[in-house]
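In: Build the 3D model from these lines:
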Amino acid sequence: MTQFTPTLQPLHQSSDNNNILVPRITNSWPKFQQSKALGTLGDGNCMEQLLIHCADAIEANDVTLAQQILWVLNNIAPPEGDSNQRLVATFLRALIARATKSGSSKLLAAVAASSHNNTTIATSLAVQTHRFSVMELADFVDVTPWHRFGFTAANSAILEATEGFPTIHIVDLSSTHCMQIPTLIDAIASRHDVPPLIKLTITEASRNIPPILNLSYDELGSKLVNFAKSKNITMDFRVIPSTHEDGFAALIQYLGLHRHRVVTSEALVINCHMMLHCIPDETLSSAISRSSLRSLFLKALRRLNPTLVVLVEEDADLTWSDLVSRLRAAFNFMWIPYDTVETLLQRGSKQRQWYEADICWKIENVIAQEGIERVERLEGKIKWEQRMRNAEFQGISFSHDAVSEVKAMLDEHAAAWGFKKQDQHLLLTWKGHNVVFASAWFPA
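Out: From the prediction side, this is the model:
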């Protein structure tokens, strides 16, 4: 991407539209005509550059420049615009949230002053981001394969790895609160003449990370146990009070004690669906240890000698410590969910509002938060492969049947969705861009 360095001068009234404020643009913008400034600034690359300069200004506490760029971005990226404009409006909101956390009285005053005549800024300051719930996610899952891709690939791998075991212990570390499990139960029931006993272990969800579980664990367990019973499967359901913040230490301890007591006839499956990226990475590691909690968690899993580990994550790297690099990486990935929504969901629909609120939360977390509060620390497929191999896991190729299942599932969705097999793993794509990867591992 070509890098531009715009020079923003004090704002003035545009001769094309007296109600729109645009910056005076110097020759630093190559081949830009001032009379076409607004349209040119609406280009995605230029909006990205403006966001980067706004981030730099906020980090440098440059009140004047930050306020100027906030005004420009507001005028070229209305929150009700097209997918690119809504994406930029969300990043603008995230930058404002970061500015309000900076503690600078001058910058806070400037933003507050701007908010009186600036719809996006006023909305950003006044409205708390909607917390996407698991019930809302349930309404969305069938619309796109964003989650279904991982569900389908993982279920196929689990079925094959657990063939012949009378007991299957599934540890479900999932951001979707067991939404995958009913389809897995159904597949297990149809595959076995004598259904195995299923033990399902989950961890307590963080109350701060959407989608929010808006029912009790007793209710969730009861629903799953009753569904399994309807398929003639006996299920044991257990919740372990353990979270991502310490690398699921209590879960590892429980599994270690439990593993020593069981016979080899029990298959242990660790199903990780878009959850492990919440475990702190190297930037939050203790000074005593050079390893991140992620690596320590994977090595602890290896000592349990599981039958299978399934890892499904979004294929992006948002672990950069500096804000500008993180903003670039997030901008060049987060356009995808906005683009899919633009294609698939009607403007103004509740379903679209819910889903975009979830995207907004993620972007705000990536941009506005630091330290332990920043949980959206995605890593790409290559980095996760390295971590798994370092923990002495070996990748398993997905079978022909698994690939066929994924293909059949994608046939139900828009043609812009696709998938490819890369090395041993599967990748979901949108218009050719990597979105989610699915991988399966066993102890080396």
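In: Could you use CA atoms for every contact and neighbour count after this?
Out: OK.
In: Flag every buried residue along stretch 41-58.
Out: Using 16 or more other CA atoms under 10 Å as the test for burial, stretch 41-58 gives 41-42, 44, 46-58.
In: mind checking how far that stretch is from the chain centre?
Out: 23 Å (CA atoms, centre = their mean, to the nearest Å).
In: Looking at the buried residues of stretch 41-58, which is nearest A250?
Out: A55 (38.6 Å; CA to CA).
In: for comparison, sequence B:
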Amino acid sequence: VDKVATYFSEGLARRIYRLYPQNPLDHSFSDIIYMHFYEIFPYLKFAHFTANQAILEAFEGRKRVHVIDFSMNQWMQWPTLMQALALRPGGPPAFRLTGIGPPARDNSDHLQEVGWKLAQLAETIHVEFEYRGFVAKCFDDLDASMFELRPNEVESVAFNSVFELHKLLARPIAIEKVLSVVKQMKPEIFTIVEQEANHNGPVFLDRFNESLHYYSNLFDSLEGSLQHKMMSEVYLGKQICNVVACEGVDWVERHETLNQWRNQMGSAGFVPVHLGSNAFKEGYRVEENHGCLMLGWHTCPLIATSAWKL
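Out: This next block holds a predicted model:
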């Protein structure tokens, strides 16, 4: 509770004195704190597993598959999928991965480094692998022609986004533009993981109260070594500062609920794909919500995983 209060106090102080937090950390440090968060946040591993299962089912029987990932800075999802493809009866398909990520402040080629790591794994497990990384400040700058799509009968496409789409809500029509581009590419499936929270309302007091409740539960749920917890708290503290201190286009952590995303996806012409799970761990809660999965701590939902098709 003390740590949560500290981050919210800092956010309020920054809001009052207009000392807005600078956004991204350099990629090397950002990567480190995210890895610590990944180690002690079981929901994220479970969300990756659930999304991967949906992608595997959508790709069943296909010889060439292509995943386009909006969240390539969170690349830990893909080794598991590649290993599952390698074990597919009849042999693995050719796997193409297009990763999209933000530019690095330290000018490092982060996306290429990720590609090398995955290529080494692919060679070890005998999966034919092709990779391309795109640096993009804004997803709505992307165009379908950039992805060099092959005909549907040759290659099946899936889209994936983990904790990224809510950042588009800071700019008018950005989300509509991105979903329109996705539709043009006719994917077999679009898997989405988002925070299950409502931090995008116009009334600051409501946003503050909602986020205080949400992050208090999130901090309570963290488990693991002291080092993992400390680094994870830095990662979450940056989000809290953004939610509390920022406005306008600087306020990017605009989390919305599954129901709001359901309306957004439905308006764009997508229909839900049913996800199933029997995973359970003491204290953690998995709840099915009209075919989507909400993962939480005790009675508080924290993240939602959903899958969509045209």
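In: The buried residues of stretch 41-58 of structure 1 in helices, which ones?
Out: Using DSSP state H, the members of these that fall in helices are 41, 44, 46-58.
In: Identify the farthest-apart pair in the residues you listed.
Out: Using CA to CA, those span at most 21.0 Å, a distance reached by G44 and I58.
In: Mind jotting down where the helices sit in the stretch 1-150 of structure 2?
Out: Ranges of helices in the stretch 1-150 of structure 2, per DSSP state H, counting those that start in this stretch, are 2-17, 27-40, 42-58, 77-86, 110-125.
In: How about the stretch 151-300 of structure 2?
Out: With DSSP H, counting those that start in this stretch as the criterion, the stretch 151-300 of structure 2 has helices at 174-184, 204-221, 226-245, 258-267.
In: residue farthest from the centroid of structure 2?
Out: Most distant residue from the mean C-alpha position of structure 2: Y17, 31.6 Å away (CA atoms, centre = their mean).
In: which residue in structure 1 lines up with that one?
Out: Aligned counterpart of Y17 of structure 2 in structure 1: T100 (TM-score structural alignment).
In: Equivalent analysis for R64 of structure 2, please.
Out: R64 of structure 2 maps onto T167 in structure 1, with residues paired by TM-score structural alignment.
In: how about the helices of the stretch 1-150 of structure 2 in JSON lines, adding distance to Q239 of structure 2?
Out: Below are those laid out as JSON lines (distance: least, CA to CA, whole Å):
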{"stretch": "helix 2-17", "distance to Q239 of structure 2": "9"}
{"stretch": "helix 27-40", "distance to Q239 of structure 2": "12"}
{"stretch": "helix 42-58", "distance to Q239 of structure 2": "16"}
{"stretch": "helix 77-86", "distance to Q239 of structure 2": "21"}
{"stretch": "helix 110-125", "distance to Q239 of structure 2": "22"}
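In: Tell me which of those helices is the most buried.
Out: Mean neighbour count (mean count of other CA atoms under 10 Å) peaks for helix 42-58 among these, with a mean of 19.
In: Mean per-residue distance, it versus structure 1.
Out: Helix 42-58 of structure 2, aligned to structure 1 and superposed, deviates on average by 0.8 Å (mean CA distance after the TM-score superposition for structure 1).
In: That helix: how far from the chain's middle?
Out: Using CA atoms, centre = their mean, the offset of helix 42-58 of structure 2 from its chain centre is 11 Å.
In: Next: stretch 135-155 of structure 2.
Out: Using CA atoms, centre = their mean, the offset of stretch 135-155 of structure 2 from its chain centre is 18 Å.
In: What of stretch 180-198 of structure 1?
Out: Computed by CA atoms, centre = their mean, the chain-centroid distance of stretch 180-198 of structure 1 equals 28 Å.
In: For the helices of the stretch 151-300 of structure 2, state which one has the densest average packing.
Out: By mean count of other CA under 10 Å, the helices of the stretch 151-300 of structure 2 have helix 226-245 as the most buried, with a mean of 20.
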